[in-house]
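**Student:** sequence-free structure coming up:
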């Protein structure tokens, strides 16, 4: 596959693109990579997206470990190799067991998840596959995470679906990763 929207050298970016790029580079991500490479073509959209993503990735009400699990489920549902390459190692470093990551990659429900991992996994699978969440799963998530956490969990699914759509359409190549490549 050919990268339809490849990196643009910083010096060739417009003034608005440079401001948007600098916000990503100077933030916790430290570089312009992944979804921000195609998104730089729309600097205002990229700025809004990166602010949302920064919150959801680094400060969500469900915490980093569970956010990373939700990101992996979303990446798998969209067969998104960039997000997988970036987030599978982060998920493992955040405490998600390698066997859980491998099961998600194989489109299987992982065994031996903690209660909160199983809840996040099932919530994401229902939302991604059925486009809704059943009453029992919703009630369990609400009881465990509260409204703030449930809204953040929905937001993670939506945000990473958006990024998956952008990169799948742009055919953004996966970066080198210590994670096994995600099969289609």
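**Tutor:** Alright, I've got the coordinates. In this text the structure is predicted, and so the values were computed from the model without any measurement.

**Student:** switch to C-alpha atoms for all contacts and neighbour counts from now on
**Tutor:** Will do.

**Student:** What about residue 120, how many residues nearby?
**Tutor:** Residues contacting residue 120 under the criterion other Cα atoms under 10 Å number 24.

**Student:** Touching, it and residue 69? I think so.
**Tutor:** Yes. In this structure, residue 120 is within contact of residue 69 by Cα atoms under 8 Å, at 7.5 Å.

**Student:** another one to put next to it:
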């Protein structure tokens, strides 16, 4: 596969692209990687996406550990190798059991999921596959996370779907990772 929107040389960047790239580099990500490489072609969109992603990834109402479950489910549903390569190791460091990560890679629900992880898993899988969430699953998420948490969970799914769509269309190559690639 050819990387359709690969890295741009510094001398190719417009002032707006340089500013947008620097904002990502100066933020918690520390580098211009993954989806931000193709998104750099639209610096204002990239800046907006980066700000949303920074909130959802680092400060959401459901916390980092549960956010990583949502990100992995989204990566799996979209066969997104970049998201998987980046987030499977982060999920492990965040306390997600290796059996859970492997089950998600295989499109299965792991019996090793903790109760709160199972609620997030069910919510995300239903949202991606059915394009809706059942009343029972919604009620479980609402009871655990409140309205802000439920909205943040929806936002994480939407944001990482957006990134997956960008990288799948751009054919962004996955970085080196300690995680095995997703089976296709």
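**Tutor:** It's in. Bear in mind the structure is a predicted one, so any value in this text is a computation, not a measurement.

**Student:** before we move on, back to that, name the residues contacting each of residue 120 and residue 69 of the first structure.
**Tutor:** Both residue 120 of the first structure and residue 69 lack any common contact, where contact means Cα atoms under 8 Å, 6 or more residues apart in numbering.

**Student:** which residue ranges form the helices in the first structure?
**Tutor:** 15-25, 36-39, 43-58, 63-77, 81-93, 98-105, 115-130, 135-170 (DSSP state H).

**Student:** These: which one's closest to residue 2 of the first structure?
**Tutor:** Proximity to residue 2 of the first structure (Cα to Cα) singles out helix 135-170 among the helices of the first structure, at 8.7 Å.

**Student:** So what's the residue count around residue 176 of the second structure?
**Tutor:** 11.

**Student:** OK, contacts around it?
**Tutor:** By Cα under 8 Å, 6+ apart, the neighbours of residue 176 of the second structure are residue 85.

**Student:** try 10 Å
**Tutor:** By Cα atoms under 10 Å, 6 or more residues apart in numbering, the contact set of residue 176 of the second structure is 82, 85-86.

**Student:** between these, which is closest to residue 38 of the second structure?
**Tutor:** Using Cα to Cα, the contacts of residue 176 of the second structure come closest to residue 38 of the second structure at residue 82, 12.6 Å.

**Student:** Against residue 46 of the second structure, how distant is that closest one?
**Tutor:** As for residue 82 of the second structure, its distance to residue 46 of the second structure is 17 Å (criterion: Cα to Cα, to the nearest Å).

**Student:** what's the counterpart of residue 139 of the second structure in the first structure?
**Tutor:** Aligned by TM-score structural alignment, residue 139 of the second structure pairs with residue 139 of the first structure.

**Student:** before we move on, the earlier item: dump the helices of the first structure into JSON lines; add distance to residue 178 of the first structure as well.
**Tutor:** As requested, those are exported to JSON lines (distance: least, Cα to Cα, whole Å):
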{"stretch": "helix 15-25", "distance to residue 178 of the first structure": "23"}
{"stretch": "helix 36-39", "distance to residue 178 of the first structure": "21"}
{"stretch": "helix 43-58", "distance to residue 178 of the first structure": "20"}
{"stretch": "helix 63-77", "distance to residue 178 of the first structure": "15"}
{"stretch": "helix 81-93", "distance to residue 178 of the first structure": "7"}
{"stretch": "helix 98-105", "distance to residue 178 of the first structure": "12"}
{"stretch": "helix 115-130", "distance to residue 178 of the first structure": "23"}
{"stretch": "helix 135-170", "distance to residue 178 of the first structure": "20"}
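
**Student:** Ok, which of those comes nearest residue 182 of the first structure?
**Tutor:** Nearest to residue 182 of the first structure among these is helix 81-93; the distance by Cα to Cα comes to 5.6 Å.

**Student:** once aligned to the second structure, how far is that closest one on average?
**Tutor:** After superposition onto the second structure, the mean distance of helix 81-93 of the first structure to its aligned counterpart is 0.2 Å, using mean Cα distance after the TM-score superposition for the first structure.

**Student:** returning to that earlier point: out of residue 82 and residue 46 of the second structure, which sits in the busier spot?
**Tutor:** With neighbours defined as other Cα under 10 Å, residue 82 of the second structure and residue 46 compare such that residue 82 has more, 25 against 22.

**Student:** Report the contact partners of that one.
**Tutor:** Residue 82 of the second structure makes contact with 33-35, 75, 163-164, 167-168, 171-177, 181-182 under the criterion Cα under 10 Å, 6+ apart.

**Student:** Now with 6 Å, please.
**Tutor:** With contact taken as Cα atoms under 6 Å, 6 or more residues apart in numbering, residue 82 of the second structure is in contact with residue 174.

**Student:** Quick check: it vs residue 45 of the second structure, distance?
**Tutor:** 20 Å.

**Student:** Likewise for residue 158 of the second structure?
**Tutor:** From residue 158 of the second structure over to residue 45 of the second structure the distance is 15 Å, taken as Cα to Cα.
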